[in-house]
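Asker: Kindly generate the corresponding structure for this input.
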Amino acid sequence: MTTAVTLPTEQASQIVEDLGQINRQMIVILDFGSQYSELIARRIRETQVYSEVLSYRTTIEQLRKLNPKGIILSGGPSSVYDQGAPKCDPEIWHLGIPILGVCYGMQLMVQQLGGEVARADRAEYGKASLYIDDPTDLLTNVEDGTTMWMSHGDSVTSMPSGFELLAHTENTPCAAIADHNRKLYGVQFHPEVVHSIGGLALIRNFVYHICECEPTWTTAAFVEESIREIRAKVGNKRVLLALSGGVDSSTLAFLLHKAIGEQLTCVFIDQGFMRKYEPERLLKLFQEQFHIPVEYVNARDRFLKALSGVTDPEEKRRIIGHEFIKVFEEESRRLGPFDYLAQGTLYPDVIESADTNVDPQTGERVAVKIKSHHNVGGLPKDLRFKLVEPLRKLFKDEVRKVGRSIGLPEEIVQRHPFPGPGLAIRILGEITAERLKILRDADLIVRQEINQRGLYHDYWQAFAVLLPIKSVGVMGDQRTYAYPIVLRIVTSEDGMTADWARVPYEVLEVISNRIVNEVKGVNRVVYDITSKPPGTIEWE
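Answerer: Next up is the predicted model:
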C-alpha cells in the first residue's frame, strides 16, 4: 500500500512562511511511514484547520519555528522495539504542545515516556467496538461501543507515569490513553479512516477542544492568500500556463487571471491524447464564454512520434513531461519572454510522485513512488522556467471549492479528473494513431451513457482503457480478432483511495453493446472491479 510522502524540513519551514499569518494555526503530522498520513491531514482540513505531513525526523528547532497548535504522530509498519525503528526526538514531549499518537505513534509515545509495548497475544485488524472508560476530553461525544478501525500486532502493556485509560476493546486493554496535564494522547485505532464511526468527532475534539484551533483554513482565506503570494512571487513578470480544460488547470487559470490579469498567457498544447471533441470545446469555452485568450498549439504528430515504440508507462510519462517543456520553451520564445510556468499540481500528485526516501543510517523506507505525474516526476532537472504551483497544497475536493468560489462553471468544477498524459496512459503498450481512435470512440460512448442516465456525478471517474492484446470473437458469423476495452468506473472522495462503482447491469450492457457494435477494432468489453488500493485508478 502507499506510504506517505514526507517533505524535507527546510521545505516545511518555507511552507509555513509562505502561508502567511492567516494560516499560522496549523496541525503538523509527523509521518512514520503510514498509508494513512495524508488521510489524517485531509480529515483535519475538513475541520477548516490547516495541516501538513512532515518527516518524523523534523527537529525540535524546526518544530518550534513552525509553531504548530498541535502534533499528530502517524501510524507505521514498524514495531517500536525493532532495531532501527523510526523515532522522533524525545524532546518533543517537552514542547508544551498537545500531541496525539495514532497506532505506532501511540506506542512510540508510551515507549519513550517509560511505558512498555509488546507483541499482542491477539492482533487486531479491521472493525472493533470501542468501550469508553473516560468520556471526557478526547472522547467527548464519542458513543460508547462505537466502531473503530484497528490495524496492529503490538499493544501497550504498561502505561507511562501520569497516563490514564480512556478506552479499551475486547482484545486491546489500552485502546486510548491520556496524560491530561501534559495534553498527551494516544489511540491504538485509526480515527482518520471512514470505517471509524466516531473518528471525526475525536479529531474535532483534538483540534478544537485540546489544541484550541480556530477554523481559519477556508476557501476564501486560501484564495486571498494565494493571490497575495502569486503577486509577491511573480511581481511584474509574465506567466505561461499549460491549460488542459480540467478543473485543476481551469481553476488555476481563473485564479491567476484574478491575480495578475494580462500578465498571464494560457497555452493549450494539443498533444493528441485528449478525449473526442474536447480541444474544440475547450477553446470555445475559454475564449468565447470566459474571455480568457488561449494560444492553441497543434503538436499531435510531434508527441506521437516521440512515443513511437515506447511501452513502459514511466517512460511515457517522462517523454510527455519533457516534450511538454520543450514545446512550452518554444512557445515562450515565440510569445514571450516568460519567467514562470504555472501548473495545476495537487497534493496527491506530489504524494504519488514521491521518490523513495531511505534513511542513510537505518535504511528505513519512508515514501514509495507509485507513479510519476507528468508535471512532477516528468520534469527535467534543467527546467528553464520558475514554477508557480499555488494548488499543490490542495486535495481535489478543495480545488473544486476554490474553483466554485471564484466563478468557475459547474460543468468544469464537477468534471471528472483526467490525467495530464491523457489517453497515452489509458492505452497500455505502444501508442498508435489507430489505437487512439479506437479508445476515443469507446470513451465517448462511456461518457455519453453515464451522462444520459444522470449518473455522472455519482462517480469519481468513468472511462475506458485499451489493452494491447487481441482476442477471438464472432460477428456476423465471421471470426474476429480484435482489442478488448476495459471499463473503469470508481467512487472516491479525494482520489487517495477508491472503490469500484456498482454500476447497474443494464447500463453496463448498453455500454458494452454500443462499443462492440460502433467501434471498429473492438470485440470484447470487460469491467474492472479492483479498488485502490491494491490497484490504482488509472491503469498506468
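
Asker: From here on, just use CA atoms for contacts and neighbour counts.
Answerer: Noted.

Asker: List the residues that contact residue 430.
Answerer: Applying C-alpha atoms under 8 Å, 6 or more residues apart in numbering, we find residue 430 in contact with 307-311, 468.

Asker: and what of residue 503?
Answerer: Counting by C-alpha under 8 Å, 6+ apart, residue 503 makes contact with residue 489.

Asker: mind redoing it with 10 Å?
Answerer: 450, 455, 458-459, 489-490, 527 (C-alpha atoms under 10 Å, 6 or more residues apart in numbering).

Asker: still on that earlier bit, from the contacts of residue 430, which is closest to residue 220?
Answerer: Closest to residue 220 out of the contacts of residue 430 is residue 307 (42.2 Å), distances taken as C-alpha to C-alpha.

Asker: these two touch, right, the closest one and residue 322?
Answerer: No: at 11.5 Å, residue 307 does not count as touching residue 322 under the criterion of C-alpha atoms under 10 Å.

Asker: Another sequence for comparison is provided below:
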Amino acid sequence: HERVHGVYVDTGFMRKNESADVMAAYEKAGFRNVRLRDASTEFLAAVGSETNPEIKRKRIGAAFLAVENDVLEHLPRGEWLLGQGTIYPDTIESGGTRESALIKTHHNRVPELLVRIEAGEIVEPLVQFYKDEVREIGRALGLPSRLIEKQPFPGPGLAVRFLCTDEPAAWSENSQLSQVASGFNLKARVLPVRGVGVQGDERTYAHTALVTGDYDERRIAELSPAITNSLRDVNRVVFWAGSKGSIDEFHVEPTTTSREGLDVLREADARVRDILAEYDTQKRIWQCPVVMLPLKRHGESTIAIRPVESHDGMTAQYSRLPWPVIERITSAVLQVPGVGALLYDVTNKPPATIEWE
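Answerer: Model (predicted):
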C-alpha cells in the first residue's frame, strides 16, 4: 500500500456522486495515498466547442496526459511505473490488434501513451482480459461486489454521452423506412442525429431511425433489425417513449458541451440507474448508457436510454424492458428540468456500438 500512490482525476464528466463514492471505496480498502484532483475546468476547456466525437475523445485523452504529466513531474524519473486499467476490448476498438480497424479511440491508447508503453513506463495487468474475466479476478481478490458489478463507464465519461452538433437539422422522411415500419403497424422517420456503429470489424457513422406508435415488445424487437438490414445509412433504432410536447416541435439545434448540460445529464442518468437497479434484480443489464441528444424543444434536450445485455461487451442485445418500467423511467426523467423527451434505444451490437459516440 505504501508504494502505491493514486490520483483520482475528477474530469467533470463523472456520474452523480461518483467522485465521493470512489474516494470512500479507496479509503475503506485501506489506501491512504489517494488524493482527488478536480480538473473539471481543464477538461471542459479542452473539449471546448468541439462537436466531432473522435476529436472530443482525443482532446480528453490529451487533457488526461497533461494532468498525468503534472503529477509525474513531482516524482523522480525512473523511479515510478504508471498503472493503467486497459482491458482487451479497448485495444481492439482502438485498432490496436493486427485484425482490427479503428472504431473509436480509447483515451489510454493515444499516441503519447503508446510511447510510454514502448519505453516500459506503463504496466497494464488486465490488457489480455475481457470485462467478465476482470470481474472474476476482482472476486478472487475479494473486492466488494458493488465495485465489481458496477456497469462499465467510458474513460471520457459523460462527455461522450453528450452529443453535440454545429448545424441545425430538420426531420427527414424516408419512403423505404416508412414502408418497413408500416409492415409492423408503426411509423418511423430519420432522426437527424448520427452515432457510431460497427459492421464486421469496421466503424460506421450513420443516422438513427426513430420509431413511434404503440409499444409492443415483440414487434419492436423484429422491426429494429428489419430497419438496419434494409437501410445502409441507418445503424441505430430508437423508440419515442414520451415527451413534454409534440414530436414535430423538436428540432436539432447547434449544441456544445457545457457544465449546465452535464448537470442535466448527470441527474437524468442517476434517475435511470436508480429505477433499473430496482427492476433488474437478476443483474441481466450489462450497461445502460444515458445519452443527451441535441434534439430540443424550448431549449430542453432529449435523453436516450441504452440498456444492453452482454457477456463481454464485444456483442450485445438491447434489454427488452417491459412497458411499465419504460413508463416509470420516462416519467422520472421528464421531471428533470432541461429534459423534453425520452427515447429508448432498441438496437443490438452490431450494428450499433453500446455507446453512441
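
Asker: Is residue 292 of structure 2 in a helix, a strand, or coil?
Answerer: What DSSP: H, G, I helix; E, B strand; the rest coil gives for residue 292 of structure 2 is strand.

Asker: what residue of structure 1 takes the place of it?
Answerer: Correspondence of residue 292 of structure 2 to structure 1, assessed by TM-score structural alignment: residue 466.

Asker: ok, now how distant is its match from residue 147 of structure 1?
Answerer: Counting by C-alpha to C-alpha, to the nearest Å, the separation of residue 466 of structure 1 from residue 147 of structure 1 is 41 Å.

Asker: what's near enough to touch the residue mapped onto residue 529 of structure 1 from structure 2?
Answerer: Counting by TM-score structural alignment, residue 529 of structure 1 corresponds to residue 346 in structure 2. Applying C-alpha under 10 Å, 6+ apart to residue 346 of structure 2 gives the contacts 211, 217, 220-221, 223-225, 236-239, 305-308, 317-321, 352.

Asker: centroid residue for structure 1?
Answerer: Central residue of structure 1 (C-alpha atoms, centre = their mean): residue 348, 2.3 Å from the mean position.

Asker: As TSV, the contacts of residue 430 of structure 1 with distance to residue 411 of structure 1 and neighbour count would be great.
Answerer: Converted to TSV, these look like this (distance: C-alpha to C-alpha, whole Å; neighbours: other C-alpha atoms under 10 Å):
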residue	distance to residue 411 of structure 1	neighbour count
307	32	18
308	35	12
309	36	12
310	35	15
311	34	16
468	33	16
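
Asker: any chance of the residues you listed in a markdown table, with distance to residue 152 of structure 1 and secondary structure too?
Answerer: Output for the contacts of residue 430 of structure 1, formatted as a markdown table (distance: C-alpha to C-alpha, whole Å; DSSP: H, G, I helix; E, B strand; the rest coil):
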| residue | distance to residue 152 of structure 1 | secondary structure |
| --- | --- | --- |
| 307 | 45 | coil |
| 308 | 48 | coil |
| 309 | 46 | coil |
| 310 | 43 | coil |
| 311 | 40 | coil |
| 468 | 41 | coil |
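
Asker: nearest to residue 329 of structure 1, of those residues?
Answerer: residue 307 (19.5 Å).

Asker: Aligned to that closest one, what sits in structure 2?
Answerer: Per TM-score structural alignment, the equivalent position to residue 307 of structure 1 in structure 2 is residue 47.

Asker: who's in contact with the nearest residue to residue 252 of structure 1 once chain neighbours are set aside?
Answerer: Using C-alpha to C-alpha, 6 or more residues apart in numbering and skipping the chain neighbours, the partner closest in space to residue 252 of structure 1 is residue 344 (6.2 Å). Neighbouring residues of residue 344 of structure 1 by C-alpha under 10 Å, 6+ apart: 241-244, 246-253, 375, 388-392, 399, 420.

Asker: If any of those residues are buried, give me the ChimeraX selection for them.
Answerer: A single ChimeraX command selects the buried members of the contacts of residue 344 of structure 1 (16 or more other C-alpha atoms under 10 Å):
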select :241,242,243,244,246,247,248,249,250,251,252,253,375,388,389,390,391,392,399,420
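
Asker: Now, the contacts of residue 344 of structure 1 that are in strands?
Answerer: Using DSSP state E, the subset of those located in strands is 241-242, 388.

Asker: Let me have the residues you listed in a markdown table, extended by distance to residue 73 of structure 1.
Answerer: Output for those, formatted as a markdown table (distance: C-alpha to C-alpha, whole Å):
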| residue | distance to residue 73 of structure 1 |
| --- | --- |
| 241 | 38 |
| 242 | 38 |
| 388 | 31 |
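
Asker: Which position in structure 2 pairs with the residue nearest to the centre of structure 1?
Answerer: Residue 348 of structure 1 maps onto residue 89 in structure 2, with residues paired by TM-score structural alignment.

Asker: Not counting sequence-adjacent ones, nearest residue to that match?
Answerer: Distance criterion C-alpha to C-alpha, 6+ apart; nearest residue to residue 89 of structure 2, sequence neighbours excluded, is residue 130 at 6.6 Å.

Asker: Enumerate every residue touching the aligned residue in structure 1 for that neighbour.
Answerer: Per TM-score structural alignment, the equivalent position to residue 130 of structure 2 in structure 1 is residue 395. The neighbours of residue 395 of structure 1, taking C-alpha under 10 Å, 6+ apart as the test, are 38, 42, 45, 345-349, 493-496.

Asker: Thanks a lot, catch you later.
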